[in-house]
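K.L.:
Could you look at this predicted model? Sequence included:
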Amino acid sequence: MSTSSPARARRGRREQPEGPRATLGQLLPFIFEHKRVLVVVAVLSILGAVATLAQPLLVGEVIARVPDGSDLGGLIWILVGFVVAASVISGYQHYLLQRTGTAVVYSSRRRLIGRILHLPISEFDARRTGDLVSRVGTDTTLLYAVLTQGLADAVGNALIFVGALIAMAVIDVVLLALIVLVIGVSVLVVVLLSGRIRTASTEQQVKVGELASAVERAVGSIRTVRASGATEREAAAVTGLASEAYGVGVRIAKVSALVVPIASVALQVSLLVVLGVGGFRVASGAIEIASLVTFIMFLFMLIAPLGSTFGAITSVSQALGALGRIQEILELPTETASDHPDAAAAPDPAAAAIAFRDVRFRYPEHVVQAREAAAKEARAVLEGAHLERAADEVAAAEDDADRDVLRGVSFDVPRGSRVALVGPSGAGKSTVLSLVERFYDPTGGEILIDGVDARRLDRDVLRARFGYVEQDAPTLAGTIADNLRLASPEATDAECERVLRAVNLGDVLERDPLGLHAPVGEAGVMLSGGERQRLAIARALLAAPPILLLDESTSSLDGVNEQRMREAIDAVAAGRTLLVIAHRLSTVVDSDLIVVLDRGRVVGQGTHSELVASTPLYRELARHQLLV
């Protein structure tokens, strides 16, 4: 098939952005939220380090007193006391740090969830749901390792490391110089490897996010996947992403595996140096045997913290990779309540409820890029299945991604009227409702609500005026009552039952003894498509808004229920303004005004009879639906 279309010429023109990176400075605020506990941990670390460092000195003193036949009982009991004290302090310190680590994960998740749920709608259009879920779950979990595997050992071990260095310098500077040389080389190697670990960890978290998105898509569409005979293809695609995540994990394991033996090699080389050179210095009388034993014990205390520190570097590097993805979301701007909070916004009672004035709209660049990427993936799947015509249609849709969605749209929705938007798919009808709800703001022109520019109105106040029923009629997992009370948490059971019966859902209450508290299943799977749509309309009606926005509200209903739904809407429309989108012209032929959209432009306005006479596109739509 041909590949000369403009959309295909753009394939691969945008490179995948490099994964976000975080710095240690960005990690510290998460930790310092619990500074009181960290102060206690620091004090315990000092006490534990003192108890640990005292042990080699006491052992050396015991060895020095043995030839003299001195009483060692008291000294040994003191040594035992320091050993027990160091163990108890270490255990309690680890408990505090693990508890704090759990608190850090909780606080980071709380901040991340709060930010995600307040992001602009454009971010949800540009990002995959599974990836956002992965950031809340998997990425935040890695912060726990910073405290439990990193800071838990690093703080106390740093004190022991410094104390051991000082003690070793006092015992024999020559031996210490040789040890520092060996350790310096090992530290340099670990620092170089940690950069590779951080990069690979960031890549791994991105892959895990993609995997979560793929699983979420496949599971959420499992009935369609099964019915299409695509189970094996979906399983292969998800497994492929899991394989990529596995490959990156193996790379991290390989680099980490180089870090762990470095401490062991450093210990063995240092021990050989101390035994060889130290033995020679004892023989020459430069130091005593008790001092050499004490030096060796300090050497073990020096190397053990070094190994833990190397492990901490690995944990911190992985956490910084995950933190980069967390920070990417936390640094995104949230949806503001109003762009002009100080502006006067007094409504004009004589103005139209909704008015579009030369409105133009184009999706933000990052949303366009995301849609192009999704279209590219879909096209690749279709081409792989040899569905060339469908692939060409997707390519054409990708080619349209860069164009303006609305191009100078103007119309009025008078108070108390019923206005319908009709037109072919892709005409911009749903975009109109998104702009009214201020999920997006127009890139040109203005939208007036009661005569006031919508951008001057607080978003929460503005949205409280609307009852919005989306095209997909989403149903939340939970009960019927949970869904109804989403926008009206104070509604009584009687009020809930009233709106359900108004939209012909009384039988749903009667078929389950739990009534309003009957579960609807994940995404409303226990309800039919029409029932889910009517439940969404009932939810909007329960809030009793002055304006109803209905996007394809009857698209999933059969003829009988469609008629009953129209009657229910007629009943609640009294005293309200309705802006309705429908493909079935039979549901809107009696509207006060019908606005015909085509490729982002208004091509006709009027009543059904007027449009049949004046607008070719509407006449063609009506003819296909046997209305003329």
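P.N.:
Perfect, I can see it now.
K.L.:
Please make it C-alpha for all contacts and neighbour counts, starting now.
P.N.:
Fine.
K.L.:
what ranges do the helices span in the stretch 151-300 of the chain?
P.N.:
152-171, 173-220, 222-227, 231-283, 289-330 (DSSP state H, counting those that start in this stretch).
K.L.:
Tell me the helices and strands packed up against the last one.
P.N.:
When contacts are defined as 3 or more C-alpha pairs under 8 Å, 6 or more residues apart in numbering; DSSP states H and E, helix 289-330 sits against helix 24-32, helix 35-65, helix 73-116, helix 140-145, helix 152-171, helix 173-220, helix 231-283.
K.L.:
rerun that using 10 Å as the cut-off
P.N.:
Contact here means 3 or more C-alpha pairs under 10 Å, 6 or more residues apart in numbering; DSSP states H and E; on that basis helix 289-330 packs against helix 24-32, helix 35-65, helix 73-116, helix 129-134, helix 140-145, helix 152-171, helix 173-220, helix 231-283.
K.L.:
let's bring in a second one:
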Amino acid sequence: MSDKSESSAAGESGSSSRFRHLLPYLAAHKTALTLALMLSVLGAGASLVQPLLVNQVIGRVEAGQALGSLVVILAVLVVLSGVLGGLQTYILQRTGVAVVFAARRGLVRSILNLPIKEFDRRRTGDLVSRVGSDTTLLYGVLTQGLVDAAGGSLVFIGALTAMLIIDPVMLALTLSVVAISVVTVTVLSKRIRRASLEQQRRVGDLGAAVERVLSGIRTVRAANATEREIAKIDRQSRGAFEAGLEVARISAFIVPISGIAMQASFLIVLGVGGYRVASGTISLADLVAFILFLFMMIGPLSSVLGAITSVNQALGAITRIREVTTSPSETDDDVKIDLVSPSSTAAVSFEEVTFSYGDETTDDELSGQSHPSSPVLVGLSFEVQRGSRTAIVGPSGAGKSTVLALLERFYDPSSGVVRLNGTNVRDITRTSLRSQIGYVEQDAPVLAGTIGENLRLVADSATDDECRAVLASVNLDAVLGRSPMGLEASVGEDGVMLSGGERQRLAIARTLLNAPPILLLDESTSSLDSLNEVLLRDAIDAISAQRTLIVIAHRLSTVVDADQIIVLDGGRIVGVGTHSELLFTTPLYQRLAEHQLLA
């Protein structure tokens, strides 16, 4: 998927992102939020009483009366307000961290359950960015606004009411300034959301660019392309920088607004209030109380304005998060069959299967038009008998690996039926389906971690002895002797501490450890020398007894003993038979055999 199309998709998702989309993240913490709100209300009450007490103190001082316990009560209320504020801050920050934690868990689950085709068109670095930086913005919703704004609203209303009682004229002047600031922030907040979304998207692009280079760092270094790649990442960094500057520019208008409103209101109240005190309209005590209430009103207003900003930034992040969490997942909701009982002699069968990648269409970025994508497989029909060995051969791009991907249900056919033990694979839960299939991919991936962790990926209950035995079966026991850590020795990022052949054998050992009824090997001996290939073939022969084996062949030695060889060309079957039969009946196979099937 192009950047342009990703942006378009995000934009469409963004149009539906509203405050209600934040509520599910907050609902799980309603008890803590309610407690924080109660503390906010109590703090608001304690704050509102203080100007009234100050009014009483000034009045008694002017009248020459004793202050009594007023000063003590005022001091207690000041301390109480501080304590309540501290407790509220802790609860909100703790809840904010919990919200981010829950959002990340949900997002990771959604990402790992995306259909394989989504990983074909999305960039890994961008997905990682959504888990990291996008979810972090949810923290600000709680710590920089919402509950503070809710509690502050009570202070605002209380202060407003008290100011109305003290002097309606000065209140009207004050509200005129406040109204201008609120309208201004409301208008700018929409730009904040758009700018924040663009900033997060740019950060995602940067993450994708860095991930791309790091995944091929050895190739980059060997090609002397380090500086060129740095320049490319610099351009992505500048894009993120410029998007961040746009957010900063808008924020630069929003942040001072509350301060300007407060200063303007204070100057107006001070000037008009001084005149009204001089004229005897209000007392000095009332003016002081009014000013204190003014400060109390402006403070919550700042919280409300801050909440508007933080919520709109979070909504920008929610747009990107929801783009993943609302995407279709690899689901078995409509599947009822958990266990597969053989209902035919064929372990695997393809019936008129046609398949094309890209949801049947691809976008031509230059013309802006959509065109049907070319099918990878066309009308494919064959059977693999239970307990037999089938080899699939053909030139590069013939569709060999796609056959195995359809059997694993990484994709579903555009038309036709794939059956396992006579049952349509669409009717079997993916968990049950994949538990009966061992799959060794063409690139033989090894995950960062230890040797033992890689082996137990498919059999988490395997014992150390079982792990060592399966490593010996693929001639990898010597690898354990390199480190006193044994099975706990690290294999490095992407298995970099192992050779290509060792990575391939470790991937095969991982599959053999589970010993499933069906084994799928995608050119699994391509990186092995002749000695290790013989040892591995012996291991596969031993483990595949009474099991069904489907192998994409790379070498002639892998093919000659197969019970059935399927020859593919351009997504179509051009020959089926044994090695000796195909040498006489299928010209393509003859040519492949002449070149040791290295095409």
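P.N.:
Okay, I see it. Remember, it's a predicted structure, so these values are computed and weren't measured experimentally.
K.L.:
So after superposing, what's the score?
P.N.:
The TM-score (TM-score structural alignment, normalised by the length of the second structure) is 0.95; 593 aligned residues with a C-alpha RMSD of 2.3 Å.
K.L.:
sorry, back to before: what's the most buried one of the helices of the stretch 151-300 of the first structure?
P.N.:
helix 289-330 (a mean of 23; mean count of other C-alpha atoms under 10 Å).
K.L.:
what span of the second structure lines up against it?
P.N.:
Aligned by TM-score structural alignment, helix 289-330 of the first structure falls on residues 284-325 of the second structure.
K.L.:
Measure how far that stretch is from the centre of its chain, please.
P.N.:
Relative to the centre of its chain, stretch 284-325 of the second structure is centred 29 Å away, using C-alpha atoms, centre = their mean, to the nearest Å.
K.L.:
superposed on the first structure, where does it end up, distance-wise?
P.N.:
Superposing on the first structure and averaging over aligned pairs (mean C-alpha distance after the TM-score superposition for the first structure), stretch 284-325 of the second structure comes out at 1.3 Å.
K.L.:
swap in stretch 153-162 of the second structure?
P.N.:
Mean deviation of stretch 153-162 of the second structure relative to the first structure after superposition (mean C-alpha distance after the TM-score superposition for the first structure): 1.0 Å.
K.L.:
ok, back up a step: can I get the helices and strands packed on helix 289-330 of the first structure in a markdown table with distance to residue 407 of the first structure?
P.N.:
Formatted as a markdown table, those follow (distance: least, C-alpha to C-alpha, whole Å):
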| stretch | distance to residue 407 of the first structure |
| --- | --- |
| helix 24-32 | 44 |
| helix 35-65 | 55 |
| helix 73-116 | 31 |
| helix 129-134 | 30 |
| helix 140-145 | 43 |
| helix 152-171 | 60 |
| helix 173-220 | 33 |
| helix 231-283 | 39 |
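K.L.:
Relative to residue 354 of the first structure, which of those is closest?
P.N.:
Nearest to residue 354 of the first structure among those is helix 73-116 (29.7 Å), distances taken as C-alpha to C-alpha.
K.L.:
quick one: which of the helices and strands packed on helix 289-330 of the first structure is nearest residue 612 of the first structure?
P.N.:
So among those, helix 173-220 is nearest, using C-alpha to C-alpha, at 41.5 Å.
K.L.:
residue range for that closest one in the second structure?
P.N.:
Aligning helix 173-220 of the first structure against the second structure (TM-score structural alignment) gives residues 168-215.
K.L.:
how close does that stretch sit to the first structure?
P.N.:
Stretch 168-215 of the second structure sits 0.9 Å off on average (mean C-alpha distance after the TM-score superposition for the first structure).
K.L.:
I'd like to know how many residues surround residue 512 of the first structure.
P.N.:
Using other C-alpha atoms under 10 Å, the number of residues around residue 512 of the first structure comes to 12.
K.L.:
same thing with residue 172 of the first structure?
P.N.:
17.
K.L.:
got it, and residue 602 of the first structure?
P.N.:
When neighbours are counted by other C-alpha under 10 Å, residue 602 of the first structure registers 20.
K.L.:
ditto for the one 10 residues further on
P.N.:
Residues within reach of residue 612 of the first structure, counting by other C-alpha under 10 Å, total 19.
K.L.:
and it, that one's in a helix?
P.N.:
Yes. Checked against DSSP: H, G, I helix; E, B strand; the rest coil, residue 612 of the first structure lies within a helix.
K.L.:
what's the nearest residue to it if we skip its chain neighbours?
P.N.:
Nearest residue to residue 612 of the first structure, sequence neighbours excluded (C-alpha to C-alpha, 6 or more residues apart in numbering): residue 619, at 4.7 Å.
K.L.:
The aligned residue in the first structure for residue 548 of the second structure: neighbouring residues, count only.
P.N.:
In the first structure, the residue matched to residue 548 of the second structure (TM-score structural alignment) is residue 577. Residues lying near residue 577 of the first structure (other C-alpha under 10 Å) number 23.
K.L.:
Same check on the one 5 residues further on?
P.N.:
By the other C-alpha under 10 Å criterion, the neighbourhood of residue 582 of the first structure contains 20 residues.
K.L.:
Now for residue 261 of the first structure: which residues touch it?
P.N.:
For residue 261 of the first structure, the contact set (C-alpha atoms under 10 Å, 6 or more residues apart in numbering) comprises 267, 307.
K.L.:
if I look at the equivalent of it over in the second structure, how far off is residue 244 of the second structure?
P.N.:
Applying TM-score structural alignment, one finds that residue 261 of the first structure aligns to residue 256 in the second structure. Going from residue 256 of the second structure to residue 244 of the second structure by C-alpha to C-alpha, to the nearest Å gives 19 Å.
K.L.:
Kindly report the same for residue 401 of the second structure.
P.N.:
Residue 401 of the second structure is 43 Å from residue 244 of the second structure, by C-alpha to C-alpha.
K.L.:
How about residue 57 of the second structure?
P.N.:
In this view, residue 57 of the second structure and residue 244 of the second structure are 50 Å apart by C-alpha to C-alpha.
K.L.:
next one: residue 31 of the second structure
P.N.:
Residue 31 of the second structure sits 35 Å away from residue 244 of the second structure, going by C-alpha to C-alpha.
K.L.:
neighbours around the aligned partner of residue 357 of the first structure in the second structure, how many?
P.N.:
The equivalent of residue 357 of the first structure in the second structure is residue 351 (alignment by TM-score structural alignment). Per other C-alpha under 10 Å, the neighbour tally for residue 351 of the second structure reads 15.
K.L.:
surely residue 351 of the second structure meets residue 422?
P.N.:
No. The pair residue 351 of the second structure / residue 422 is not scored as a contact, 11.1 Å apart, by C-alpha atoms under 10 Å.
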